Structure formats: C-alpha cells, structure tokens
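K.L.:
requesting a structural model of the entry that follows:
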Amino acid sequence: MSNLKIGGVTVNQTPLDWKGNLDNIHKAIREAKEKNIELLCFPELAITGYGSEDLFFSQWYPKKALQQLQALLPLAEDITICIGLPIRLEQQLYNCIAILEDQKLKGIVAKQFLAIDGVHYEFRWFSPWQAGKIATFDFFGTEVPLGDMVFDKKGITYGFEICEDAWRGDKRPGYRLKDRNVDLIFNPSASHFAMGKSKLREELVTESSIHLDATYFYVNLLGNEAGRMIFDGETLVAKNGKLYYKNPLLSFEDYQVHEYNMDHGLPPLPENSLDHDKNTEFTHAVTLALFDYMRKSRSAGFVLSLSGGADSSSIAVLVAEMVHRGCRLLGSHRFIEKAGLLGKVSTDASPKEIIGQVLTTAYQASENSSQDTLDSAQFLAKSLGASFHHWNISEEVQSYSSKIETAIGRTLSWKEDDIALQNIQARVRAPIIWMLTNIKNALLLATSNRSEGDVGYATMDGDTSGSISPIAAVDKYFLLQWLQWAEEQLGYEGLAKVNALQPTAELRPQDQHQTDEQDLMPYSVIVDIEKLAIREYRKPADVYLILLEELDIPAPLLKNYVTKFFRLWARNQWKRERFAPSFHLDDFNVDPKTWCRFPILSGGFTEELAELDQLD
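P.N.:
Purely as a prediction, here's the structure:
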C-alpha cells in the first residue's frame, strides 16, 4: 500500500451563513495543505449545514450550494477534497459527496439510505440513491458522473458510506465496496450528539474495518449548527479492528483538521484511554450548544430566573462552565472575540469577570419562598460571578388575585383554587424577567426538565417561558446526580446549598411542606415508566407488570404511579407542543418537533387504564 496522507475536517457551520461556511472550509483546506494532506474529507452537507430544514425544498438553495462548490475548485490543487452538499437531479434532491481533484469536479457520490428516526427527517427532503446506479450531472457545462462509485488516489481505492449508510447492517453499501476491493472507506456524517453515542460509533468504526476489510475513516460535523441538534465533531480511524485515532470532542473551534497516514506505523489507542463518562459528555455538549446559540443568535448573554433549586442552578453552572471551558479551549481573548464581547469586557478578563457580563440572574420571591432557597440562589450566583438581583412578586400576585376575586365574587382559597394560586405565582414572574432579558439583549433560559415535560409539572408561560430550554431533554433524576458530580468533580462549591435542598416548587404555603416527589412520584420511577411507556411504546398494563418485577414498590402504589403517569402524559401534550426549543442530549426526548409525536386531544388511555385497574 502506498504512503498516502489522509485527513478529515470537522466544521461548525450555520445554515444560510454562506460566507462564514465557505471561510471555514477555505481555512481548513489551507491548513490541510500545510500538513501535506493529500486526500481530505469533510462531513455530510458541510457546505450548507445539515440543519437547513425546508430550505432544501427550494430550487435556489441547492443551486447556490453548487456555486459554493465551484468556488472551491481552485483550492483542489495538490490535494483531493471530498465535501458534502445537496444536489438536485431531474427534480429529485440527493444528499451527496463531491470529489474535487486537479481543480475539477471528478465525481459525485449519493447517499443510499436516509435517516428517518428520532431527530432525523431526511425523507422529507431527499431521495435515496439506488445501489449500483451511475448517472451524469451537468456541472456548469461539464458532464460529471454521479452515483455509486469508487475512486483512486496513489494506487489506493476509496469509497464512501454517508452517515446512515453505515448503520444498515447487511444492506449497507460498505459490503459492495468490499466486493470492489476498496482499501479505504470514508464515512462523512452529520450524526447528532447523544450521551453514550460516541462509544457506539467507536464500535461501528472498528467492527467495520474488520467486516469491510478496509481502513475506515469517520468524520462528523461540529457544534450547535441550527438550534437543536448538537454535533460533536468526532473523527475516528480504524484498521483491522483496532482504533488508531480519536479526537477530543465538542470543540469550540470553527473547524479542526485531523491527519492520518495510511502507512501509519502507529500503535492503536489503548481501550482505557477512551472516556465515556455521561456527566462529562453532557457538560461538554451543553456548554458548546449554549455558546453557539448565544453567538449565532447575536445575543449579548443569558438571563435566568434563579430559584435556588436544582433545575435553574444546573443551568447557571452550565453557563459558567461554558465560559470556563471556552477560555480553556480558545484562550480568554479568542473566547471574548468569538462571543461578541469585545468592548464589553477587557481582553484579559478572568472567566469570573466574563460570567458577570454574560449571565444575569434574579431570585423572584413570593410569600411561599423560603430563606433556604434565597440563600442557595445568592450563594451560587456569587460563587459563579453572575450578576444577581432579588425582588418580591407578592404585590403582583395580590393584584391579580384581588381582581379575579372581584370578578367572580368570592375569595380564593387553597382548598378550592390550589392550581390557580400556584400557577399565578409562576406566571407573574415571567413578564419582569422577560423585561430584564430585553434590556440586556439576552436570551431567557427556561428551566423545565424532561421529567416535568412528561407529566406537565410546569406552568405554561411561567417556568416554561424562555428563548431556549437547555435541560428539557434530560430527566430530573440525571440532573440531581449531575449537580452532585459538578460540585465534587468540577469544583463548583457554590452548589453545596443547592445539593442540600429537597426539590420543591415552593408555590404552596410553607406549612404544607410541598415537594416535587410528593406531588408526582419519585423521579427515578418517572424515568423507569417513561422508558417503557414512551421510548418503547408499551401500554399501561405491560409497564406495570414489567416494573412490578423490577422495582421494590408495593403493587397498589406502583399501579397508582403508572396510572398517574399515563393520565398526566396524555393531558399535557399541549404543553410539550409549546416548550421553548431544546437541545437534543439523551438517546431520546419528548419534543414533538424533533422526536416524540402524540395527539394533543385523545381519549387519554381510558380503556388501557381500565385494563390496568383490573390486574391483581
């Protein structure tokens, strides 16, 4: 095998940012040339960005992508460039990889299998390519082959599996590439981040190198590209079942160039060198997602209603860690510049000073708020360096309550009006925190988590209100242990008071001793029911019978928990439809716009719950 230096580029792109995207590509190619890389692969849809959504329907968008590709031709000298873009042929749109060489378009490979599960909706825009088929494409007057092809570079034959292509078992294109004796298979991907997914990719790449008898090179997109999905920028190289290269994930850079010599002579990576800690993955993913969301939306920072409880405190720490991690990865000056903070903080500002600029918090007390949560919020904000405000909403709550009492002709009471009296406190907090957000030209951070989304334990236009909901895709049980981890492992000592509190909404009078788990059920049980009911689509009776074997919970109590979950799930779909955009972080989520669709109006599992009730 000849000595061929190959490379992969991960890029943080943005739909419709044609200049910025092309600039990232240009810089990456120049760096690759400086490293003497001869064959360079970019990720899937790197020119446009994967998250272009219904822009793919248009005629002009793929055409403009072709113009961007044409602009790259002069750079394809002394290097072969493989890069992803959408291409329309005979009114069908295909997800393609273009191969540029000798300042010409050498050929185009089209994706054969489209992702249609979870956050992916590729069949909405693209058509799958037929295996073995080759057509011709008119590229500005030049006929170019398009389809299922292999290529050659210095005697090394190479081909492509584009993202989903590789996950189709015996049907995957890689087996046909093996039949054609390819030496190298590239997998340019736009594979969304999820905790634990990197380990699955490592297994895919190493096993592929055995089964397909080829060096397997995987390269993924990077960053919070378009708002919801996060790409981790993973680059992997495997040969003969051994992993030879893996990069640090979730970088704050605009692009990264990774090199690998086909005649490597390097030892494989030790298995114990690969870190798959979910707490670390979660932290790195959310901090990058927040950073990209802030800078791409051209916002000046974040505003947070900091209650002193687990949800809002976790978000405050994640914003602080965004700054700390960004400064470590980029250096303070580059972080400040990239975040759009030049002139707002000095270029040699400390991370704590930067946090004071980008994170504004407010504790909004009601008559039912405790000194413990005030102390918790204030202690945390001070330890982080965040700006902290404290005001009381009792006057506003009383104003609304008195008006409605006059209108209905009676006094409100906790016995008759429990939900209304709780919700008005949460809703009254929204207008003033939004006002502060507008004044700051910032993003308001909503604080709902996935467990609350499951059962509707959130006040619409109250704690659900926000520009972005960073933790809406993770469950409360995970968050509670993450907060302990963040205090101990990341050194956020300001979480000490938060971690000493029992989660509570603090919306009822304090003598009622309200807690979240008394209102609902243990958060660990919500996770167990959710997995079976929502992720695995099981009916109530099946969920109950499975958990009866797995959990040490008395049968009548477990039956009540399962019944409550299904009733609340069905009743609260309208809330999930209205939640602020959230990041996809776990192996699934309950966001109806990106994963889990459920009818807003339904019979509410009436017959299914009656079946459950009949079980012993």
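K.L.:
drop to CA atoms for contacts and neighbour counts, all remaining ones
P.N.:
Fine.
K.L.:
what's near enough to touch the residue lying farthest from the centre of the chain?
P.N.:
Residue farthest from the centre of the chain, counting by Cα atoms, centre = their mean, is G409 at 49.0 Å. Contacts were defined as Cα atoms under 8 Å, 6 or more residues apart in numbering; by that measure G409 touches no other residue.
K.L.:
repeat for M229
P.N.:
Neighbour list for M229: V119, H192, F193, F583, H584 [criterion: Cα under 8 Å, 6+ apart].
K.L.:
what do you get for K559?
P.N.:
Residues near K559 by Cα under 8 Å, 6+ apart: Y544, L612, D613.
K.L.:
make CSV from those and add distance to V345, secondary structure and neighbour count to it.
P.N.:
Conversion of those to CSV gives the following (distance: Cα to Cα, whole Å; DSSP: H, G, I helix; E, B strand; the rest coil; neighbours: other Cα atoms under 10 Å):
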residue, distance to V345, secondary structure, neighbour count
Y544, 56, helix, 24
L612, 60, helix, 21
D613, 62, helix, 15
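K.L.:
mind putting these into TSV with distance to P592?
P.N.:
Supplementary listing: the contacts of K559 in TSV, determined by distance: Cα to Cα, whole Å:
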residue	distance to P592
Y544	25
L612	27
D613	29
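K.L.:
give me the neighbour count for Q371.
P.N.:
Residues lying near Q371 (other Cα atoms under 10 Å) number 10.
K.L.:
and for the one 3 residues further on?
P.N.:
Per other Cα under 10 Å, the neighbour tally for L374 reads 19.
K.L.:
same deal with I210?
P.N.:
Counted with other Cα under 10 Å, the neighbours of I210 add up to 16.
K.L.:
next up, identify which helix or strand it is on.
P.N.:
Per DSSP states H and E: I210 is located in helix 197-211.
K.L.:
ditto for T157
P.N.:
In this assignment (DSSP H and E), T157 forms part of strand 156-160.
K.L.:
same question, S369
P.N.:
Going by DSSP H and E, S369 is not part of any helix or strand.
K.L.:
for the nearest residue to it once chain neighbours are set aside, helix, strand, or coil?
P.N.:
If the residues on either side of it in the chain are set aside, S369 comes closest to E506, at 5.7 Å by Cα to Cα, 6 or more residues apart in numbering. Taken by DSSP: H, G, I helix; E, B strand; the rest coil, the conformation at E506 corresponds to coil.
K.L.:
to check against the first, give me the structure of this:
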Amino acid sequence: MLDDVIASDIQVIKSLVLSELHSVLSSKEFTKPMKVVINQLIKVSTCNLNQHSLSFSTNLKNLSTAIATASSSKSSYLLTPELSIPGYGCEDHFLESDTELHSWEVLATLVNSHESNCIVDVGMGIYVNGARYNCRVIFGREGIVMIRPKTSLANDGNYREGRYFTAFSGPTFAYTLPPCYTSLLTHPQTSCPFGLTPLKSLDSITLTSETCEELFTPSSPHITSSLSGVQIITNGSGSHHELRKLNQRLELIISCTKKCGGLYLYSNQRGNDGGRLYYDGSSLIVLNGEVLAQASQFGLKDVEVVSATVDLSEVDSYRGSRPSFGEQSRGNKTTFITLNTHITLPSTSPRHERTVSTSSPLKLSTPEEECLLGPACWMWDYLRRSSSSGYFLPLSGGADSSAVAAITYVMCDLAYKEYSTKTNYEVNETVERIMDGKVCESTEILCGEILHTTYMGTSNSSIKTYERSKNLAEKIGSYHLTANIDDMVLSVLSVFAKCTGKEPAFTSRGGTKREDLALQNIQARMRMVLAYMLAQLLPWCRGKSGFLLVLGSGNVDECLRGYLTKYDCSSADLNPIGSISKVDLKSMLKFAADKHGLTVLREIVEAPPTAELRPNEGENEHSQTDEDDMGMTYEELGVFGRLRKIGRCGPVSMYKKLLSRWPELSAEEVAAKVNRFFFYYAVNRHKMTTITPSYHAENYSPDDNRFDLRPFIYDSSWSWQKDALEALVENERVGFC
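P.N.:
Now for the predicted structure:
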C-alpha cells in the first residue's frame, strides 16, 4: 500500500517538472538569440613603488602617480605593494593610532580624487574590534569596494608582523568606516564588506587577493580561490632583497598559475623605506604560468608601472583542459561580492588597445649584479632622504673598503644615467643639490662630489695598499686624501704612559698578546675618530655646506666571527657590505672590474686580506693576514654562519653535519673548528649590539636589533603630521575666539 502511494507521488512530481520545463523552453525570453562571450579582454597594471615609512605626503604622491599612469593607459585594475599607504617598515609605529589616522586621511584623498574606471588596490593597517589587521583596501570611483585582511603573517627572519597585526579568520561582515575617513569624503559612504569573499564584476570577471606571506604558506589562498573559479589573483607584497632570493619568489608565482591557471598580479615595494632592508621590486603579471610583464629589480625610479592586456577566456580554456582541475573544483560553491562595474575592455576600443600581451622572458640578476646594485640603490635612498652632502669612506686598499667604493661608484653611475635623461625629478633634484651649481657631465664628476675617501696609514702600512687605494680613487673620481695617523696613535700612547708608567709593545718586540691587541685596536679606533672629523669638516674645507655620512666596510663573515675592533672603522653611519660574504664580495669585485673598467679591483682581489695593524716583518705583502688571525678561512665562516642561522645548529648538530661535508678532515679537526667558531662567536657577540646598520643581503647576518623596532631613517620634515597639528591648533584658536 505504501509503495503505491510513493510511486504515485513520484509520477505527479515528474509531470510537474516536465510541464515547467516545456513552459520555459517555449517562452519568448528563452528563444531569443543568446549572446556568447568569445573572450574577456581586460587590461591590468601593477607597480613598483618606493614608499617611505610614515612619509605620508611622499607616499600619497607616488600612489597618485601610479594611479594616474594606470588610468591613462586604460587599465581596469591597479595593484600596489603591501602597506603602501604608511610604508611597510613602520614597525612599532604600527602600534600608534596616529599611523592609522593618517592612513585613512591619505585614503580619503585618493578616493576623492579618483575619477577613472580603474579599480585600485592599496594597503594599510586597520584596527577592528580589538584587533589590528594588515589589509588590502580596494576602491573605485564610488568609494571602497572591500577591505581584505591578511590571514597569514610573516614572523620569521626580518619580519615581525605578529608583533603589530593579527591574522584574520572569520566570515565577511559589514564594517563601519571610521569618522576620520567618512568626514573627509565627497561621496558619502558609511560601510563596506570586510573579509575574504572574492569579488565579481558585472561582466562576471572574478578576482581576489592574497598578501605576500600567504603565497608561501602550504595551503595558499590562491589554491582554493582558483578551484572556486576565481580568474584573477592579486598579491600586494613587501618582499626584501636577499642574494639569490628573487628567483625563488618568482618561481612560486609562476608555478602557482602553471598549476592552477589564472591571471596573477604581483606588486612589490622597491627601495629603502627606513631600515636595513632594500625591497627589490620585480612586480609581475603572469597568465597560466607565462610572464606577460615584469618591472625592474633595481633602479632609482620611485614609481614604475607595468601593464598587460589579457584574454581571460584563456584561463577557462587552460583549466578546462585539465580533468584533474575539474575533479578537484567540483562542488565548490563560492559566494561573491558584486563589484558594480564592468572591467572588460569595450568592444569599441581601438584595435591596438585590444592586442593581447604575449609572454616575455623572466629577468634575473646575477649574484654579482645583486651585490653591486642592491646596496647602491639602498645608499641612494639613504643619501637623498638624510639630506646629506655625500659619503666619507676610509679607503685602505683592501677588498672590503674597495668593494664599498665600487658600490658607491655604481650608485653614482645609476644616478648620472637617470639625471642625463632629465625625466626623473627626484634624482634630478638630489643631483642638483649635491652639485651645488656645478655642471655634472659624467659619473666620475658626480662621484667626486659625493664620495670622499682617505687612506689612513701608519708605519705598519705597506706601500702596495697605499698605491691600490690611490689608483682606485683616481679611477672612480672620488675626492681623495692621504693621512698618516702615527702622531695620533703616539699621542694616545704617550698619555697612557704618563698615567700608568707602562709602555705596551707588540709580541714581535717582546710584548704580550694583550699588549699586542691593545696596540692594534688603538690604531683602528684612531681611524674612526679621524673619519668622523673629516666627515664633518671636508664639505667646509671644500667650500660646501652640509655633512658627510661615514661608510663602514666590515663584511658579514668578520661580523659573525667578531673579527673587528669595537668602535673602530666598523662603527660608521651605515655599512653597504655588512651582510655580504667575503666570497661574494670577491666575485663582485671581479665583475665590477670588467663591467665598469675598474681594472685595479682585480689586483685588490688577488692580494691576501690584511689589517696591517702589526709591524711588517716581510719585504713584499704584509705578513699579518686576516685568515691567520681568525684561525679560519672566509669560506669556512660562510659555512658556519649558514648552519648557525639558517640550519639552526648548535655545536653538536653542526659537528654532525660537517663530518659529511668535510670528509677530508678527521673528526678531531672538525670538532676543533666547530669549538673555535662558537668560542669566538660567543665572546664577540657583544659587538653585534653596536654594529653599524648594514645593508641586508645574507640571511645569516648576525646584526642585532632587538627591542625598539622603528626605522632609523626618518622623513624629518614630518610634513603630513605637521599640517595635521597646525589644523588642530587652528581649530582650537577659532574655538576659543
């Protein structure tokens, strides 16, 4: 009886379904010709931006320039770097409410002035319900479309995002925009979506974001987004330069679209935003594993926009050709937030605007180029933002100080080439300030105004290092002096003898090791004293205004070993090679010798490294060599450094790894080398708390920076903040009148 009832019900349902289907098929709406979308042409842009922490006026100017460039090229979407409004390196300033307040003010200015159809994606920190998030803010002509918070934070190496931000997890919700933002708007808006839900335009183009670190996580957002049918993935990033790192980053971006299909936009900061790091640009547009556009890695342009015209139907075609993709994407029911705009190129666009971009070869720098160009660009930002007149370098004729001189020369070469084009306002302004009315006709002339070098010799110095120093200075055009500091050293020793009644001697003259070390250190420290005096007064001597920044020249291996005198020439204003190994520096010097015609650098590379602080007992090269003094080679130091930091090894685990790595050595010899390294590392670690701020290049750098995490280069005008204060003061004045 029950079976008969069920069968009857099923028959009734079938009849109703068939009747409804017939009605739909015969309707006028359904019988109209269907409009089939053959392609979805879209033009998109991404950019390198040189943003400076807390310099809101500069950051606003750069963002406005990038938006104007993308809009004029008819781009539908512009992606900018991570935290592009306040700057990525604000560090503990992210904890201050002022930073977010000024970010909202900049955002309101951008939204109010935005008149094109281009959708813009910027970055800033936002405080919501007791938590601060690292966010992407996507806006158009009508205001904010959506705020997308970061879900995975970078908390390793140089990154401490967890100190300032919270990783977001949860559903998308309606976020009430703060009064400090809404009160400035010309078009009223009180709320917007806040969360991870993807966007869909009126012409069914779908897109979503992931931010920097999320690309590197095991379960990246781009995977689930792609399987949900999202066509465009954007990644606003703040990724710093390390030797040999760029290829890893780019391979991840290329491989993710090769595996999942889709259009991937990557934007990165470029430049020094106030600390040790240099962000190396290389913003990308990638389609289905093919690079369509790539911005440069190094350079002096504050804004660099690259664009590509893409047929998004190729995304569906690419994914549809892979049955495994269809199997894994089956059943995904993603909801989308409607983006109230069409972002495809109109069919009426001129033919040249509808030409699809083709793939281009990936551009990667060699390690030697990275060692030259990265620190050079970092130094240029430091020079212009500190408003200094140039640099001072104690030039010893050795590999390290010569490497710094070569990097500074390359910096001048980059600046001169930009200056010659007369198109880079920021470079032109800085060059003209430094030249102070003089004509700049070559790299060497500019180098002669910026770089001041001095050979600081003693009776322990050799004629060969003096000649190398002089020849290199002449070749690069630096303003060069020679100083004999014996009188300074003897004066200190005379004071010591008068107050103690003792006269120390070198071991070769019958003294103890303690006396010998003290006599070496006083020479090194006198060089530092003279360096700072020359840095302050050389511009005055030359009839110029301003001051010079002192350059240090200790490499990462010497810092790791502690093979330096505390408060000697290692105590400078900044150190371009402080995180570059001796091995890489030698390769870089050979490259610079060929690339820039600095042939004297080859002679410098081939000479054994020496401090020249003890009396020379030989006739030719100095008898005191660095590697003998350290008790280990520079190659060994590089191995120790990588195992200590990157391999996270203590003495025991390092010993075990080196047994197989150095099979030519006995177990006793390996253990002795490990013990020697950890002894000197431990007893000299205190030097790292005073080490000169160094360009970051190697991720085994021992540079110590623990507590007050704020930039050490500021935009000292504080122009945005000063204007805000003046407005507040004016409000108070009017209120009291």
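K.L.:
that older thread, next helix or strand past the helix holding I210 of the first structure?
P.N.:
Past helix 197-211 of the first structure, the next helix or strand by DSSP H and E is strand 215-220.
K.L.:
output the contacting helices and strands for the following helix or strand past that following strand.
P.N.:
Per DSSP H and E, strand 215-220 of the first structure leads on to strand 222-224 as the next helix or strand towards the C-terminus. Applying 3 or more Cα pairs under 8 Å, 6 or more residues apart in numbering; DSSP states H and E, we find strand 222-224 of the first structure packed against strand 5-11, strand 230-232, helix 278-296.
K.L.:
which residues touch strand 222-224 of the first structure?
P.N.:
Strand 222-224 of the first structure is touched from outside by 10-13, 230-234, 250-252, 255, 288-289, 292-293, with contacts defined as Cα under 8 Å, 6+ apart.
K.L.:
quick check, T338 of the second structure in a strand?
P.N.:
Yes. Assessed with three-state DSSP, T338 of the second structure lies in a strand.
K.L.:
burial measure for it, as a count.
P.N.:
When counting by other Cα under 10 Å, one arrives at 14 neighbours for T338 of the second structure.
K.L.:
what of S204 of the second structure?
P.N.:
Using other Cα under 10 Å as the criterion, S204 of the second structure is surrounded by 16 other residues.
K.L.:
same question, D9 of the second structure
P.N.:
A count of neighbours around D9 of the second structure, defined by other Cα under 10 Å, yields 10.
K.L.:
so it is in which element?
P.N.:
Mapping D9 of the second structure onto the secondary structure by DSSP H and E places it in helix 2-25.
K.L.:
can you give me the helices in the stretch 51-200 of the first structure?
P.N.:
All helices of the stretch 51-200 of the first structure, identified by DSSP state H, counting those that start in this stretch, fall at 60-72, 173-179, 197-211.
K.L.:
coming back round to it: now tabulate the contacts of M229 of the first structure in JSON lines and tack on distance to Q130 of the first structure and neighbour count.
P.N.:
Putting these into JSON lines (distance: Cα to Cα, whole Å; neighbours: other Cα atoms under 10 Å) gives the following:
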{"residue": "V119", "distance to Q130 of the first structure": "24", "neighbour count": "19"}
{"residue": "H192", "distance to Q130 of the first structure": "25", "neighbour count": "22"}
{"residue": "F193", "distance to Q130 of the first structure": "28", "neighbour count": "26"}
{"residue": "F583", "distance to Q130 of the first structure": "34", "neighbour count": "25"}
{"residue": "H584", "distance to Q130 of the first structure": "31", "neighbour count": "30"}
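K.L.:
which of those are still contacts in the second structure?
P.N.:
Here is what carries over to the second structure from these, by both residues aligned by TM-score structural alignment, their matches' Cα atoms under 8 Å: H192, F193, F583, H584.
K.L.:
how close does K199 of the first structure get to L22 of the first structure?
P.N.:
From K199 of the first structure across to L22 of the first structure, the span is 31 Å (Cα to Cα, to the nearest Å).
K.L.:
next: R578 of the first structure.
P.N.:
Using Cα to Cα, one obtains 35 Å as the distance from R578 of the first structure to L22 of the first structure.
K.L.:
check K153 of the first structure too.
P.N.:
Relative to L22 of the first structure, and taking Cα to Cα, K153 of the first structure is found at 25 Å.
K.L.:
and these two? which has more neighbours close in?
P.N.:
Using other Cα under 10 Å as the criterion, K153 of the first structure and L22 rank with L22 on top: 19 against 13.
K.L.:
please, which helix or strand holds that one?
P.N.:
With elements taken from DSSP H and E, the one containing L22 of the first structure is helix 18-34.
K.L.:
what sits up against that helix?
P.N.:
Residues outside helix 18-34 of the first structure that contact it (Cα under 8 Å, 6+ apart) are 7, 9, 11-14, 40, 47-48, 68, 72, 75, 79, 254-257.
K.L.:
picking up where we left off before, can you redo the helices and strands packed on strand 222-224 of the first structure as CSV with distance to G331 of the first structure?
P.N.:
As requested, these are arranged in CSV below (distance: least, Cα to Cα, whole Å):
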stretch, distance to G331 of the first structure
strand 5-11, 19
strand 230-232, 20
helix 278-296, 14
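K.L.:
quick one on the thing from earlier: which SSE is immediately downstream of the helix holding D9 of the second structure?
P.N.:
Helices and strands here follow DSSP H and E; after helix 2-25 of the second structure, the next one along the chain is helix 28-31.
K.L.:
in the first structure, which residues correspond to that following helix?
P.N.:
Mapped onto the first structure using TM-score structural alignment, helix 28-31 of the second structure covers no residues at all.
K.L.:
what does stretch 323-341 of the second structure give?
P.N.:
Matched against the first structure by TM-score structural alignment, stretch 323-341 of the second structure finds no partner residues.
K.L.:
okay, which residue is most central for the second structure?
P.N.:
Here the mean C-alpha position of the second structure is nearest to the C-alpha of Y279 (Cα atoms, centre = their mean), at a distance of 1.5 Å.
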